[in-house]
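Asks: Pasting the sequence and the predicted model now:
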Amino acid sequence: MYPSVTRWKTVLRTTALSLLAAVAAVGVGAGPASAADGNVAWTVRTASNGYGEARSSYSYNVNPGGAVEDAMVVANRGPSPLTLSVYAADGFTTDAGQLDLLTKDKKSTAVGAWVKAKAESVVIQPGKTAQVPFTIGVPDNATPGDYVGGILTALTQADQAEGINVDRRLGIRIKLRVGGELKPNLAIEDLHVTYAGSANPFGKGDATITYKVHNVGNAALSGQQAVSVSGPFGLLRVRARDIAAPPELLPGESWNVTVPVHGVAPAISLASTATLTPLLTDASGSTTSLKPVTVTAHGWALPWTLVLALVVLAAALVGAYLYRRRNRTQRKVREDARVRDAVAQALRGQEPQTS
């Protein structure tokens, strides 16, 4: 299942426009989320209602044009009143393979645009809780499939020592499946294999396989991977071990994969095969394996030290041959010259004497 709650810390540099600088830290937890930095302390959790009690996150199945109503509970655990802004944002998978939400200055086009909180801010007294209702309205023309986002609370405070504004965000994930035909599909793209041999001309080396896992369907998918490398006709096959699974990718997202394979023989021509089995998780948490996707690419695996030795040997043989040929030619030239001289002398000895 998805991690239920995510904690973000955003740094705002002090400028005239107070521009967003960076998301500084991310954390996840399985229970209610809490933010405690300095004098700030609050928690968020899902409300108990007809959708369930003690839910770890929000999950809905809604048809295009449909709507749902729910609520988030915010509790002030600190000694001072809190005024928190409330907003929603689209989710995305980071380069580290974690789910994150767009910052408030970034435009959301799906969950972040469809979720409307009853109020844009909420004031909570110390030790008290407040329920924040929200509505999700799915457009009539929404494309079927999976969408992920979140509803967040945020507090901005000035840090005089650092000269910055610190924006602390705390939210709960929303997973939404829009009704219609579900087309889960992962693709393997840009498969390449490279080879690095050893100094030993008859030793084995390492192959590196790179490719991209691309979610080309409309459902959130993870997957199981298998990679192997073989020589011509499938001989000398070596399988990669302990390949990390890609994170669950949202529709349209990609994930770059690099797999090292050790102990590969320099078989001149290598065939690299990557197999990806998509995994689809339903609302109950049950996972289904889909039809595997297999792609093969070819590369060269030349034993360069052996090739170099053969080139040197060939060069030596060619040089020896040319040297011998040159010597034979020179000897023939000298022999022909000697014969010509001998013939000339003989002819001069036979010339008639004049008185």
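Replies: Arrived safely, thanks for sending.
Asks: Please count neighbours and contacts with C-alpha atoms only from this point.
Replies: OK.
Asks: quick check, distance from stretch 153-162 to the centre of its chain.
Replies: 33 Å (C-alpha atoms, centre = their mean, to the nearest Å).
Asks: Return the set of buried residues in it.
Replies: For stretch 153-162, a neighbour-count test (16 or more other C-alpha atoms under 10 Å) marks T153, A154, L155, T156 as buried.
Asks: next, the one to line up against it:
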Amino acid sequence: MDRRAAAARRRRSAAAVLAGVVAALLSTAPAGALEAPDGAAPVEPVPVGEPVSWGVAPASAPTFDLVLDPGATVTDELVVTNHGDVPLDLAVYAADAFTSPTGALDVLPAGTPSEDLGAWITPDAARVAVGPDERVTVPFTLTVPAGATPGDHTAALVTSLVTGAGEGGVAVDRRLGTRVLVRVAGDLVPSAAITAVHAAYTGAWNPAGTGDAQVSYTVTNTGNVRLKGPLSATVASGVGSVSVPLGDLPELLPGGAITLTGTVSGVAPLGWLRASVTLTPVVATPASTTLPDGAASHPVPLATGEGHLWAVPWSALALATLLVGAVLGWRALRRRARVRFEAAVDAALAAR
């Protein structure tokens, strides 16, 4: 027993020492230690509570929206403006953009290597110091690889500020950027696909009424240019159909996908129905005046996806069931009353 107790004490002591070592390591790690983008020095957090505000914008045009040939090189500048009262030390880098699940444009986090347009852009400085109410320009170079694929490529020039949350707290990486759009000259192949169409029916309490079909679907940009355009949905049976607009598709980058939902109202509960979603794609037009003639009007085939759903008239079935039950109950009562009457008659005759 003494040996087992001593061993248990040694195990508890070892665990306590290990916990102390881990706590010491955590206490020496700087709050807000975030991985800096390639080429940038580690970002020191700004003290918590300091109000900061800054903006970024292209220096020479409303947007960075270019049409370039493979192998082309351009230079431009990003303007960074400090709207606050404290000096800012910002990291500056480029990162590939992608379509988020909500349809918004998002960029890769710091430290994640870019493989497309974000890797083609090189800022002249990895960091920029901006004093209060000061504007600073950050030159950059954009070089399109000679073997770049034709079509649209999207990235963002990002400025990053790490805000500390106090000793032992969690740092927050505040990022502000402006997108860079490059359409590499060559064959434009606009195309889209609609898949995973699922529908479910919600009927009305009125047995003679109609209901709603909830439709979900996924739109994928299978081409090499940015797409947008109106969406519509149709629910059809053998005796008619109902079609409704579903709004416009958010601008979808090449290779991007987004799952959306919509409602088709006024659907009659006619059993096994077909639900279809259609996109009329439109090529997003660059703001650049160097866009080749006719490129924006490139014909794009419609994209359509289909699914099925059961639209069962549950309220009508329930009413019919109640009616049938009432009729059967009434007939049963009639039979029982007749049996009792006949029994009473027989008893009266027997008593004579």
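Replies: Ah, there it is. The shown structure was predicted, so the numbers you read here are calculated from the model rather than taken from an experiment.
Asks: would CSV of the buried residues of stretch 153-162 of structure 1 with secondary structure and distance to S228 of structure 1 be doable?
Replies: Listed next are the buried residues of stretch 153-162 of structure 1 as CSV, based on DSSP: H, G, I helix; E, B strand; the rest coil; distance: C-alpha to C-alpha, whole Å:
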residue, secondary structure, distance to S228 of structure 1
T153, strand, 47
A154, strand, 48
L155, strand, 50
T156, strand, 51
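Asks: tell me the SS of L306 of structure 1?
Replies: Here L306 of structure 1 is recorded as helix under DSSP: H, G, I helix; E, B strand; the rest coil.
Asks: Ok, L273 of structure 2 next?
Replies: strand.
Asks: what's the counterpart of G112 of structure 1 in structure 2?
Replies: Matched across to structure 2, G112 of structure 1 falls on G118, judged by TM-score structural alignment.
Asks: Report the contact partners of that match.
Replies: A94, A95, D96, A97, T154, A155, A156 (C-alpha atoms under 8 Å, 6 or more residues apart in numbering).
Asks: Of those, just say which sits nearest to V170 of structure 2.
Replies: Distance ranking of those against V170 of structure 2, using C-alpha to C-alpha, places A95 first at 23.7 Å.
Asks: what's the closest non-adjacent residue to the alignment partner in structure 1 of the closest one?
Replies: Counting by TM-score structural alignment, A95 of structure 2 lines up with A89 in structure 1. Counting by C-alpha to C-alpha, 6 or more residues apart in numbering, A89 of structure 1 lies nearest to G112, which is 3.7 Å off, once chain neighbours are set aside.
Asks: Would you agree the one you found falls within a helix?
Replies: Yes: using three-state DSSP, the assignment for G112 of structure 1 is a helix.
Asks: what span of structure 2 lines up against stretch 140-152 of structure 1?
Replies: Using TM-score structural alignment, stretch 140-152 of structure 1 lines up with residues 146-158 of structure 2.
Asks: any idea how far that stretch is from the chain center?
Replies: Worked out by C-alpha atoms, centre = their mean, stretch 146-158 of structure 2 lies 21 Å from the chain centre.
Asks: how far away is the match of G112 of structure 1 from R338 of structure 2?
Replies: Relative to R338 of structure 2, G118 of structure 2 is positioned 90 Å away (C-alpha to C-alpha, to the nearest Å).
Asks: same deal with G131 of structure 2?
Replies: Taken as C-alpha to C-alpha, the span from G131 of structure 2 to R338 of structure 2 is 102 Å.
Asks: who has more neighbours, these two?
Replies: G131 (17 against 12; other C-alpha atoms under 10 Å).
Asks: which residues touch the closest residue to that one other than its chain neighbours?
Replies: Residue nearest to G131 of structure 2 in three dimensions, not counting chain neighbours: P87, with 4.3 Å by C-alpha to C-alpha, 6+ apart. Contacts for P87 of structure 2 were tallied using C-alpha under 8 Å, 6+ apart; they are A129, V130, G131, P132.
Asks: Please apply the same query to G229 of structure 2.
Replies: D248, L249, P250, L279, T280, P281, V282.
Asks: In structure 1, what residue corresponds to it?
Replies: In structure 1, the residue equivalent to G229 of structure 2 is G223, according to TM-score structural alignment.
Asks: out of the contacts of G118 of structure 2, which are buried?
Replies: Buried, going by 16+ other C-alpha under 10 Å: A94, A95, D96, A97, T154, A155, A156, out of the contacts of G118 of structure 2.
Asks: Fine by me, thanks again.
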